[in-house]
Every structure is written in structure tokens, then in C-alpha cells.
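Undergrad: whatever this is, show me its structure:
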Amino acid sequence: MTVSATLAINQEIARRRAAGHDTIPLGFGEASIPIHPELTRRLGVYAELGGYGPVAGIPALLDAAAGYWSRRGVPTRADQVVAGPGSKPLLYAVLQALGGPVALPRPSWVSYAAQNALLNQESVLIDTLPGQGGVPDPRALEVEAVRRRRAGAPLSCVLVTMPDNPTGTVAAPAVVRELCAVAQRQDLMVISDEIYLDLVHDAATSVLTPSELVPDLTITTTGLSKSLALGGWRIGVARFPDTDRGALLQQAVTTAASEIWSTPAHPVQAVAAWAFTEPVELRDHLAHSRRLHGAVAWAAAEVFRAAGASVPQPAAGFYLYPDFTGSRAQLARLGIRTSGDLAAHLLDKLGIATLPGSAFGDVPERLTLRIATPMLYGPDETRRWQALRAEDPTALPWLAESLATVGKAVSGML
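TA: Take a look at the predicted model:
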């Protein structure tokens, strides 16, 4: 295995820039909004908390996370929650506790299949329906679940991403309901990665999660890396079902935590405990973030559509997923036959850093890209604050110039 594609592209962008190569960064999914000053102030206050604390997390954080889910229609007690240094290691520990095979949507975030590979567990990729990223086609999932059960190798669980990375879409409630019905019929646990749930662009977008429909079958993870741009602080939480099975899985994850990370950083937990209560200061900050992410993602989608790509409309987060398969003949003249070829051409010839759909489990022959827009917000805090506060961030000179450069370069390929 190699370094995760999302982290590798970030390192490559830094290398190219250090070498003097202009590079437009559309590869790495860092939220890139300024950290709210009250978060940094509180971190300084709590910096003296050097003790380890409980493995599962400090009581204040577990209480706050339980309240966060309860306010979203998923009644939760503090003793159902485990905190970790980011949702990523929590997901790894959950996958380890459940075992495989694991059904994943295709495409899906790069680390799901990679973590299963590290655990010597099988990932079963199941296509999503058009515009329904993050949730495997429920009918195809059931067919596969039945087939494997008859063969004596049943699926253990299905993992969904609500909303989705890499496509930026939100699966419709009807699709989520059907998936949850399949999970009940086929006795599948559901892992629901809801790290982008607070970044839905339009309040009118209907979002229904497995946590609300089948809480006794669902393990839910979230964190503050995307909503509040605290990726470097490393804090996440997981909610376990209030069942005997859920308690056993929670104990397995806590045991793994005790041997791997011991406990999340104590000062960060203390700040996160405040953040998960959703104080008014952070609600306003988050509202501005949603506006910024949505405006730039929508503008970028239009840029790629104008260049000939098919792009599902992004509805949450800061990703889009253009598909150039319809331009296969034109791109073949440039030696582009796979999504890897396409991403390499954009980077090497045009200075645009993206990720190929194949990095997310997509069929290589589909000429898809995962585009992440936040690193366009600005190279420094001053410009990022301007972008966050702007009524129309796409009109800011540096953002408008980057989008225009991308549009001209991509259109020039065809």
C-alpha cells in the first residue's frame, strides 16, 4: 500500500510549489476556513490539561456529543459514545470490531477500502444510483447480501457516507429508507460516516440518516475536522447502538483505543465539548462556512460542465465529481484512457491538482475526477476571512481567477 491518495496529492502540491511550479490545488479535502477565535482561545485555557483522562473520552465531551445526536432526532446517552483522535481511527476500530466482508459504495472515500485492506478484510464495492452518492444501490446490495449468505460468507455490514465524499451529493430519503430496510432484512450493521452532515448547502435539502431510521443497527461517526476546519486538532466521536450487540462492539473499540491511542488529546477534548453544544458563535460561523463551500462548489461545477463534463449537482461539503467519459474519443488523442491518465495530464501538463475517480474505487475507464474546492479560498488567513464573510465569494479576484484558469485549461483539452 502507498500513502493515502488525498494526503499524497497535498504533499505533491507542496513539492511543486516549492519547486516554483504554479499549481491550482483541487485535490486535498481540507476545509480551509479560518478557525473561530473562541476555539483557539479556549485551547489556550485548557492547554494545562496534560493528563490522559478516560480512554473513551472525558465526560463533558461524551455528554456534549450525546446532546448533539439527540438534537438531530437520534436519542443518545453519554455512555453510548466513544471519542478518538479523529473519526478516521474510530472508523478503523469499528471495521476491526465488526470484521468483514464490508459493503462499500462505489465510489467512496479512499480510506474505507484501505483500512479494510490493512485489516485483511474484503471490501465489496457496490455502485451507487445516479446522484445518490455515498449509499450503495439498495437492490444491488440485497442481491449481493443474499448471494454471499448462501455461499457461507455473509456481509457483516454496509458503510454509508451522509453526505458523500467524493461526489458532494446527498442520498434521497427514499434511497436511505430502502437501504435501511435491506439492512434489517439481511441482518447488516450500518456504519454511517456523517462527518459532512453539518455542511449541507441549502436548508431545503432533505437529509435522512440511518441513525434516525435504524439506530439499533447503526454505528455513527462524526468530528470537527470538516465543519469547523479542525482537521489538525484530531478529534472525533462515535455513537453505538443501545443494544447488547452495540455494547460489545463499543467495548471492542474502546479496548483497541486503549492499546493504540490511549485517549484523545485532553485540551482538544475540552474545546470539543464546548463546540458540540453548538453555541451561537459557532452556529453563525458554520452558516458562513456552508455559504462559502456551496457557492464555490456550485461555481466549480458550472466550470466543469462548460468544459464538457457531466457533474452531479453538489449539495453538501466542498466536493464535486465531474465525469468526462462522454469526451473519451477527444481525450484518447491525448493518451488519456483512464481517470488516472486524466488526473496525471491535468497535473503534469496544466498544473491542476485533482484526484482520479479510480482512487475512490471507481472503474478506471470511467473518466471521473474528485474535485475539492476549499484550497481556492486563499493562501493566507486574511483572504480566507474575506472569503468566509463575502456575500459572493466567487467574485473575489483570486477565486474568480482560479476558476477561470481551470475552465480555460480543462476546455482546452477537448
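
Undergrad: C-alpha only now, for contacts and for neighbours.
TA: Noted.

Undergrad: which stretches of the stretch 1-150 of the chain form helices?
TA: 5-18, 37-45, 59-70, 87-98, 110-118, 138-150 (DSSP state H, counting those that start in this stretch).

Undergrad: now those helices in CSV, please, with extra columns for distance to residue 241 and mean neighbour count.
TA: Listed next are the helices of the stretch 1-150 of the chain as CSV, based on distance: least, CA to CA, whole Å; neighbours: other CA atoms under 10 Å:
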stretch, distance to residue 241, mean neighbour count
helix 5-18, 31, 16
helix 37-45, 30, 14
helix 59-70, 12, 21
helix 87-98, 13, 22
helix 110-118, 21, 17
helix 138-150, 22, 16
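
Undergrad: of those helices, which is nearest residue 260?
TA: Closest approach to residue 260 among the helices of the stretch 1-150 of the chain (CA to CA): helix 87-98, 9.3 Å.

Undergrad: ok, residues contacting that closest one?
TA: For helix 87-98, the surrounding residues in contact (CA atoms under 8 Å, 6 or more residues apart in numbering) are 83-84, 115-116, 119, 156-157, 195, 221-223, 235-238, 249, 252-253, 256-257.

Undergrad: same question, stretch 345-353
TA: Residues contacting stretch 345-353 (CA under 8 Å, 6+ apart): 9, 13, 21-27, 336, 343, 354, 406, 409-410.

Undergrad: quick check, nearest of these to residue 53?
TA: The closest of the contacts of stretch 345-353, once distances to residue 53 are taken by CA to CA, is residue 9, at 35.4 Å.

Undergrad: if we can go back for a sec, any chance of the helices of the stretch 1-150 of the chain in JSON lines with distance to residue 181 as columns?
TA: Formatted as JSON lines, the helices of the stretch 1-150 of the chain follow (distance: least, CA to CA, whole Å):
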{"stretch": "helix 5-18", "distance to residue 181": "33"}
{"stretch": "helix 37-45", "distance to residue 181": "40"}
{"stretch": "helix 59-70", "distance to residue 181": "22"}
{"stretch": "helix 87-98", "distance to residue 181": "20"}
{"stretch": "helix 110-118", "distance to residue 181": "23"}
{"stretch": "helix 138-150", "distance to residue 181": "9"}
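
Undergrad: where along the stretch 301-414 of the chain do the strands fall?
TA: According to DSSP state E, counting those that start in this stretch, the stretch 301-414 of the chain carries its strands in the segments 319-320, 352-353, 355-356, 369-372.

Undergrad: what packs against the last one?
TA: In terms of contacts (3 or more CA pairs under 8 Å, 6 or more residues apart in numbering; DSSP states H and E), strand 369-372 is packed against strand 319-320, strand 355-356.

Undergrad: please repeat the previous calculation with a cut-off of 10 Å.
TA: With contacts defined as 3 or more CA pairs under 10 Å, 6 or more residues apart in numbering; DSSP states H and E, the packing partners of strand 369-372 are helix 280-306, strand 319-320, helix 339-350, strand 355-356.

Undergrad: what's the residue nearest to the spatial centre of the chain in contact with, if anything?
TA: By CA atoms, centre = their mean, the chain has its centre lying nearest to residue 165, at 4.5 Å. Residue 165 makes contacts with 29, 107-110, 133-134, 193, 195-196, 316-321, 360, 370, 372, as judged by CA atoms under 10 Å, 6 or more residues apart in numbering.

Undergrad: following up with a second sequence; could you model it the same way so I can compare the two?
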Amino acid sequence: MITEQRSKYLSETVKSIKPSGIRRFFDLASSMENVISLGVGEPDFVTPWNVIEASYHSLELGYTAYTANAGLPELRKEISRYMRRRFGVSYRAEDEMIVTVGASQAIDIALRAILNPGEEVIVVEPSFVSYAPTVTLAGGVPVPVHTYSQDEFKLQPEHIESAVTERTKAILLCSPNNPTGTVLSKNDLVKIAEVVEKYDLLVISDEIYAELTYDEPYTSFSSIESMRDRTILISGFSKAFAMTGWRLGFACGPKEILQAMLKIHQYTMMCAPTMAQHAALEALVNGQKDVIKMKESYRQRRSLVTHALEEMGLSCHIPGGAFYVFPSIEKTGLSSEEFAEQLLMQEKVAVVPGSVFGESGEGHVRCSYATSIQKLEEAMRRIDRFLKTL
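TA: You can find the predicted model right below:
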């Protein structure tokens, strides 16, 4: 059967979605030698040993069966204590929380639980590459709202208002943001909350980088007055606890919404991996010292990279969180795609074109500083050398 004939069996929705732009550059870089990758957003730290050991121990004890659909009761109770202790938000472990296969699955089932066909979700751009496609796959319509470098990529309330229609159901936020590293302050969130309440919207708040903020205490969107019952809070263990491959996240929110999400989770996933849940429990109970050490290392790397980029003449706001910088490359006269391709081919440094994060990302590239100081220093030398050839 030829390709054209086979393609008729594919969903039109799936055919309309482009492959991940991040993965394209990562795959290209992985086929080359001596490449320094500043592309994929993943900690370079190995999961702390006590967390790994907890997983081993759970296997030795024979914990290899399914858990409850919503996750281990003791893990959910610990997540509840953790969220209250660290971020001042309270959720019941019994019915306001689900342990998921990564934060990505949590976002997916949140969207599928709330959207009817054709309803709109405001997606704040530049945004993580999966947001808009996940809205589409849930039957919704992603509506981009742009942020701009002159505002340090902070969302402006009036831009939300201009995008709201009678079909708008929710806003998808990420703070600290991927790819810009921008953190929304409490004052920023209060202004956004006023718009949310005015138009009776829901908010899906991706807070996966909440532990990785450097300049001010983190404010969870659901902690803003009257926003708890309008917020589906998404988080997980991948970034702060260096547990990307364990694929473990969680969602918290109002009982009615979380129980609707649980239905989808039951039928599509059953439960998150049992051994990963035991590891996550150890991370929450005894892992905060490791989080602090990794965070301090990221802070040092942030200083190195932002200073080096400014010295090269690539303007870059200082990101308040996550582990990304988003410098402007407009002065080079290249598109972000051209810049990334030429830099990879000439100097073997992989960065991600800003255009893959939405239209407002054009003119920038994302550089992850979740790699060693030595590699970052060498990458900065190579980028500087590349710029001098233009």
C-alpha cells in the first residue's frame, strides 16, 4: 500500500499538527559529533541517590502492582503537605489531586475534561511547544496571546481581554515560563485574576518550574484571592527534582474538575508507574536539600550565560526562573531558524529557534543552561565566534 493510500486512514486533526520543533533540532544535533546542546530542557543532574534507592526498595518489597487510579494515598497526602508548606495552597489528597504520567499528561487530561468541541483556550506565547497542539487534540481552538521582550515577556491583562470571545473557556499559563524564564509576580497575577473573574474563565496553571525561581518568592496562581476554584494547578517532579525520565507529575484543583479528569486517567492510563511514585515520595520527604543545591548551581549558570550574551551584544532580559535564556538575535538579520541551523552547522552548538514557541518568539532563540559550567563556557565562546563571522 503506497503512502498516499495509507494517509487516508489518519485523523485530519493529527495530520494538521506539526512535529515538535525542539525535537527536530535535538535529533539533528544527536547525529553530529562534538555538539554542545543547549536545546532540550532537562536537568543535567542525575536523580539523587536516595530517591533512586527508594524505588529499588519498593521493588524489593514487591510493590509492582497497580496503585489507586489517582495515585498512592501516602504520596497524595505528602503532595498536599508539600504544596501547603512550600506554596501556601491547600488541596485535599482524597479528591482534589491526581498523580499523573508527567505534567504533560496532566495538562492533556485537564483540557479534555473541560473542553467542548470548538471552545477556545488562550495560550500565552511564547509558549511550550505542546500547549497549542494539546488544545487542538482535545477538540478546542488555541488562541495565541503574544507577550513581548520590552515587557520582559510578561502577560498584559489588556491583551487577554482583547482575545476573549463568547467561546473562550480557559487560559493556559506557565510561570516560570518555558521558553523565556519569565516569572509572573503576585501583582502580575492579581491583575490577570481580575480579567479571569470578569469573564468567568478557568486557568490551567503550569507550575512545573515553581521551585526554580531566583529573585523573589514564588506565587502560585491558585493562592490569589478567589482563584483557587478557577485554577487547575499542574506540577511534577521532572525539573526541580531531576526526575525527567521517571515521568511523574500531578494535578490539583476543584473536586468536580479533578474527578472528571480522573475518569479520563482511569480509561487511558490506569495509574502512574508504581516504582516512580515511591521514588517521588522520598523526593518530597527528604529531597529539599538537593533541590536547593541544584537551584544554586542554576543561578550561577544563569549569571554566566546572561553576562556572556550581553557581552556579545545579544540583548537578553535576566530570567527570573526555570533554566532558559531567550536572547534576541534580530541584530544578526537572520531568522531564528536560520540562526539555529547555521550555528549548529558552523560551531556545533544546538539552540532552539524562538519561532517554534509561537509567532512572538521569532527573533529569539532559547538556550538552556541546564548543562555544566565547562560546556556553557565553551558554548559561549563558539557563539561569540559565530557572531563575528556574520
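
Undergrad: fetch the TM-score of the aligned pair.
TA: Between these two chains, after superposing, the TM-score reads 0.88 (TM-score structural alignment, normalised by the length of the second structure); 365 aligned residues with a CA RMSD of 1.9 Å.

Undergrad: residue 262 of the first structure: which of the helices of the stretch 1-150 of the first structure is closest?
TA: helix 87-98 (12.0 Å).

Undergrad: which residue numbers in the second structure go with the closest one?
TA: Residues 103-114 of the second structure are matched to helix 87-98 of the first structure when aligned by TM-score structural alignment.

Undergrad: how far out from the middle of the chain is the matching stretch?
TA: 13 Å (CA atoms, centre = their mean, to the nearest Å).

Undergrad: ok, now stretch 309-329 of the first structure?
TA: Put simply, stretch 309-329 of the first structure sits 17 Å off its chain's centre (CA atoms, centre = their mean).

Undergrad: what of stretch 15-26 of the first structure?
TA: Relative to the centre of its chain, stretch 15-26 of the first structure is centred 24 Å away, using CA atoms, centre = their mean.

Undergrad: end to end on it, go ahead and measure it.
TA: 15 Å (CA to CA, to the nearest Å).

Undergrad: the residue nearest to the centre of the first structure -> the second structure?
TA: In the second structure, the residue paired with residue 165 of the first structure is residue 178, using TM-score structural alignment.

Undergrad: any figure for the gap between that match and residue 25 of the second structure?
TA: 17 Å.

Undergrad: then residue 322 of the second structure?
TA: Distance from residue 322 of the second structure to residue 25 of the second structure, by CA to CA: 21 Å.

Undergrad: quick revisit: tell me which of the strands of the stretch 301-414 of the first structure approaches residue 298 of the first structure most closely.
TA: Here strand 319-320 is closest among the strands of the stretch 301-414 of the first structure (CA to CA), at 8.5 Å.

Undergrad: tell me, that closest one lands on which residues of the second structure?
TA: Across the second structure, the stretch matching strand 319-320 of the first structure (TM-score structural alignment) is residues 324-325.

Undergrad: quick one: average offset of the matching stretch versus the first structure, please.
TA: In the superposition with the first structure, the average deviation recorded for stretch 324-325 of the second structure is 0.4 Å (mean CA distance after the TM-score superposition for the first structure).

Undergrad: run through who's touching that stretch.
TA: With CA under 10 Å, 6+ apart, stretch 324-325 of the second structure has contacts from 38-39, 41, 176-182, 298, 302, 305-306, 309, 316-319, 364-370.

Undergrad: can we see that at 8 Å?
TA: Residues outside stretch 324-325 of the second structure that contact it (CA under 8 Å, 6+ apart) are 41, 178-181, 302, 305-306, 316-319, 366-370.

Undergrad: state the distance from the counterpart of residue 134 of the second structure in the first structure to residue 91 of the first structure.
TA: Aligned by TM-score structural alignment, residue 134 of the second structure pairs with residue 115 of the first structure. Distance, residue 115 of the first structure to residue 91 of the first structure, by CA to CA: 9 Å.

Undergrad: between those two, which contacts overlap?
TA: Counting by CA under 8 Å, 6+ apart, no residue touches both residue 115 of the first structure and residue 91.

Undergrad: name the nearest residue to residue 317 of the first structure, ignoring sequence neighbours.
TA: residue 199 (5.1 Å; CA to CA, 6 or more residues apart in numbering).

Undergrad: I meant residue 247 of the second structure, not that one.
TA: Among residues not flanking residue 247 of the second structure along the chain, residue 102 sits closest, at 4.5 Å (CA to CA, 6+ apart).

Undergrad: my read is that the one you found contacts residue 248, right?
TA: Yes - using CA atoms under 8 Å, residue 102 of the second structure is in contact with residue 248, at 4.1 Å.

Undergrad: between those two, which contacts overlap?
TA: Here residue 102 of the second structure and residue 248 share the contacting residues 236-238, scored by CA under 8 Å, 6+ apart.

Undergrad: show me the contacts for residue 166 of the first structure.
TA: Residue 166 of the first structure makes contact with 107-109, 133, 319-321, 360, 370-371 under the criterion CA under 8 Å, 6+ apart.

Undergrad: for those residues, which ones persist in the second structure?
TA: Mapped onto the second structure and checked by both residues aligned by TM-score structural alignment, their matches' CA atoms under 8 Å, the contacts of residue 166 of the first structure keep the contacts 107-109, 319-321, 360, 370.

Undergrad: re earlier: between the strands of the stretch 301-414 of the first structure, which one is closest to residue 150 of the first structure.
TA: strand 355-356 (35.3 Å).

Undergrad: elements contacting that closest one?
TA: Under the contact criterion of 3+ CA pairs under 8 Å, 6+ apart, strand 355-356 of the first structure touches helix 5-18, helix 339-350, strand 369-372.

Undergrad: so that strand corresponds to what in the second structure?
TA: Using TM-score structural alignment, the residues of the second structure aligned to strand 355-356 of the first structure are 352-353.

Undergrad: tell me, how many neighbours does residue 368 of the first structure end up with?
TA: Neighbour count of residue 368 of the first structure, defined by other CA atoms under 10 Å: 27.

Undergrad: is it true that it touches residue 357?
TA: Yes - with contact defined as CA under 8 Å, residue 368 of the first structure and residue 357 form a contacting pair (4.8 Å).

Undergrad: find the residues that touch each one of those two.
TA: Common contacts of residue 368 of the first structure and residue 357 (CA under 8 Å, 6+ apart): residue 339.

Undergrad: next, the distance between the ends of stretch 327-346 of the second structure.
TA: Using CA to CA, one end of stretch 327-346 of the second structure lies 19 Å from the other.

Undergrad: ok now that stretch, how far from the chain's centre?
TA: Its chain's C-alpha centre and that of stretch 327-346 of the second structure lie 24 Å apart, by CA atoms, centre = their mean.
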